[in-house]
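Colleague: Task: produce atomic coordinates for the following.
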Amino acid sequence: MRLPLMALLANGPAHGYELKQALERLFGAAYPQPNIGQIYVTLGRLEKTGLIRGEDVTQSDRPNKRTYELTDSGREAVAAWFEDLSHEPRVRDEFFMKLALAPQTRMADQISLINKQRRHYLNLMRAMSRLAAEEDQGNLISQLLIEGAILHLQADLDWLERCQEDLE
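Modeller: Coordinates of the predicted model:
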């Protein structure tokens, strides 16, 4: 949550609720809605570390609000984040750990685990497909996020098929 919030602040100062709305508009229903409390906690931590700077803004008809903006070090951190690559492939998969340990522990059957996980992925895929149909067609980012999730699920299903074939 830290770096996406900081990236949004690259456009200029904003308060927490504006950042929450910006995330919701950008990602749509495809991404879990951010918790406003967590946003303000994160902003407080970023301010303490010097990556953003807060300023109280007086409002005549409402309580004061606090807006935040990136500091130079915050802008450098966001630029470094955009340059950084995802370093690890998905090898630390909890399901695979269960699959690998099942025969040793004799507490679960590998094929049963695969079938249960397959049903779960298929349910998720149906839910994502429904979400894609319901989502605002003008929100390209949300549509791409949903499409990516569906493609990942399809790859996971293909991998489960391969596991089952090799184990049987």
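
Colleague: rest of the way, CA atoms for contacts and neighbours
Modeller: OK.

Colleague: how about the helices in this protein?
Modeller: Applying DSSP state H to the chain gives helices spanning 2-9, 16-27, 36-48, 72-83, 94-105, 110-134, 140-167.

Colleague: Tabulate the ones you listed (a markdown table), appending mean neighbour count and distance to residue 61.
Modeller: Formatted as a markdown table, the helices of the chain follow (neighbours: other CA atoms under 10 Å; distance: least, CA to CA, whole Å):
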| stretch | mean neighbour count | distance to residue 61 |
| --- | --- | --- |
| helix 2-9 | 18 | 25 |
| helix 16-27 | 17 | 18 |
| helix 36-48 | 16 | 22 |
| helix 72-83 | 15 | 32 |
| helix 94-105 | 13 | 52 |
| helix 110-134 | 15 | 38 |
| helix 140-167 | 15 | 36 |
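
Colleague: Compare the ones you listed and give me the one nearest residue 60.
Modeller: Closest to residue 60 of those is helix 16-27 (CA to CA; 18.6 Å).

Colleague: gap between the residue nearest the centre of the chain and residue 141?
Modeller: The residue lying closest to the centre of the chain (CA atoms, centre = their mean) is residue 31, at 6.5 Å. Residue 31 sits 10 Å away from residue 141 when distances are taken as CA to CA, to the nearest Å.

Colleague: go on, residue 132?
Modeller: Distance from residue 132 to residue 141, by CA to CA: 12 Å.

Colleague: coming back round to it: which one of the helices of the chain lies closest to residue 64?
Modeller: Of all the helices of the chain, helix 16-27 comes closest under CA to CA, at 12.8 Å.

Colleague: Which strands and helices lie in contact with the closest one?
Modeller: Other elements packing on helix 16-27 under the criterion 3 or more CA pairs under 8 Å, 6 or more residues apart in numbering; DSSP states H and E are helix 2-9, helix 36-48, helix 140-167.

Colleague: Any chance of those helices in TSV with distance to residue 100 as columns?
Modeller: Formatted as TSV, the helices and strands packed on helix 16-27 follow (distance: least, CA to CA, whole Å):
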stretch	distance to residue 100
helix 2-9	35
helix 36-48	36
helix 140-167	11
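
Colleague: To check against the first, give me the structure of this:
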Amino acid sequence: MRLPLLALLAKEPAYGYEIKQSLERTFGAAYPQLNIGQIYVTLTRMEKTGLVCGREIVQARKPDKRVYEITETGRQELTKWFAEPTEGPRVRDEFFMKLVLAPDTDLADQLTLINNQRRHYLNLLRGLNHLAAGEDRESRVSHLLIEGAVLHLQADLDWLERCQEELT
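Modeller: Below you'll find the model as predicted:
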């Protein structure tokens, strides 16, 4: 969560609650709701490591707030993050490890494992489709995030079919 927070602070200084609202506005319901405490803990850690600096804003008739802004070190870290590709295919897939190792243990059946995983993916897919149906079509970012997750799940379901053909 550290780097997405830095990206928001690269746009403009903000306090924790503004960052939470910005994330929710940007990603909509497609992104899990962040705990405000987690945001403030992350900001505090980033301040200790020099990625952001915070300053207290004294407000009349309101509690003081701490506004954070990105430092040059934070900008360098963010630039590096943007330049690096993200993880690729899951070669070390935990489900596949279970599937391959199960027959030697006599504790799990491969077909049962595949069917359980398929049910799990289908439940996730239903949840995403329900989320997409309730999502405002104006939220392109949220829609793209949901669509990407759906496409990944569909590919995973196809892969399960292939595993079933080959292994059972």
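
Colleague: and the counterpart of residue 57 of the first structure in the second structure, what does it touch?
Modeller: Counting by TM-score structural alignment, residue 57 of the first structure corresponds to residue 57 in the second structure. With contact set as CA atoms under 8 Å, 6 or more residues apart in numbering, residue 57 of the second structure has these partners: 64-67.

Colleague: which of the residues you listed lies closest to residue 18 of the second structure?
Modeller: Comparing those against residue 18 of the second structure with CA to CA places residue 67 closest, at 9.5 Å.

Colleague: Could you find the counterpart of that closest one in the first structure?
Modeller: So, by TM-score structural alignment, residue 67 of the second structure is matched to residue 67.

Colleague: That match and residue 58 of the first structure: what is the separation?
Modeller: Going from residue 67 of the first structure to residue 58 of the first structure by CA to CA gives 11 Å.

Colleague: And for residue 31 of the first structure?
Modeller: When residue 31 of the first structure is compared with residue 58 of the first structure (using CA to CA), they lie 33 Å apart.

Colleague: do residue 97 of the first structure as well
Modeller: 54 Å.

Colleague: the more surrounded of residue 67 and residue 58 of the first structure?
Modeller: With neighbours defined as other CA atoms under 10 Å, residue 67 of the first structure and residue 58 compare such that residue 67 has more, 19 against 11.

Colleague: for that one, what are its contacts?
Modeller: With contacts defined as CA under 8 Å, 6+ apart, residue 67 of the first structure is in contact with 13-16, 54-57.

Colleague: Relative to the first structure, what is the average displacement of stretch 119-126 of the second structure?
Modeller: Mean deviation of stretch 119-126 of the second structure relative to the first structure after superposition (mean CA distance after the TM-score superposition for the first structure): 0.8 Å.

Colleague: got the contact list for residue 62 of the first structure?
Modeller: Contact partners of residue 62 of the first structure, counting by CA under 8 Å, 6+ apart, are absent.

Colleague: That one and residue 17 of the first structure, how far apart?
Modeller: 15 Å.

Colleague: what's the answer for residue 7 of the first structure, then?
Modeller: Residue 7 of the first structure sits 15 Å away from residue 17 of the first structure, going by CA to CA.

Colleague: Next, work out how far apart residue 88 of the second structure and residue 69 of the second structure are.
Modeller: According to CA to CA, residue 88 of the second structure and residue 69 of the second structure sit 31 Å apart.

Colleague: which one of those two has more residues nearby?
Modeller: More neighbours surround residue 69 than the other of residue 88 of the second structure and residue 69, with 22 against 6 (other CA under 10 Å).

Colleague: Can you tell me the closest non-neighbouring residue to the more buried one?
Modeller: Excluding the flanking residues, the one nearest residue 69 of the second structure by CA to CA, 6 or more residues apart in numbering is residue 13, at 4.4 Å.

Colleague: Could you count how many residues lie near the one you found?
Modeller: Residues near residue 13 of the second structure, counting by other CA under 10 Å, number 17.

Colleague: do the same with residue 55 of the first structure
Modeller: If you count neighbours by other CA under 10 Å, residue 55 of the first structure ends up with 12.

Colleague: So it is in contact with residue 68, correct?
Modeller: Yes: proximity of residue 55 of the first structure to residue 68 meets the contact threshold set by CA atoms under 8 Å, at 6.3 Å.

Colleague: shared neighbours of those two, anything?
Modeller: Going by CA under 8 Å, 6+ apart, no residue sits against residue 55 of the first structure while also sitting against residue 68.
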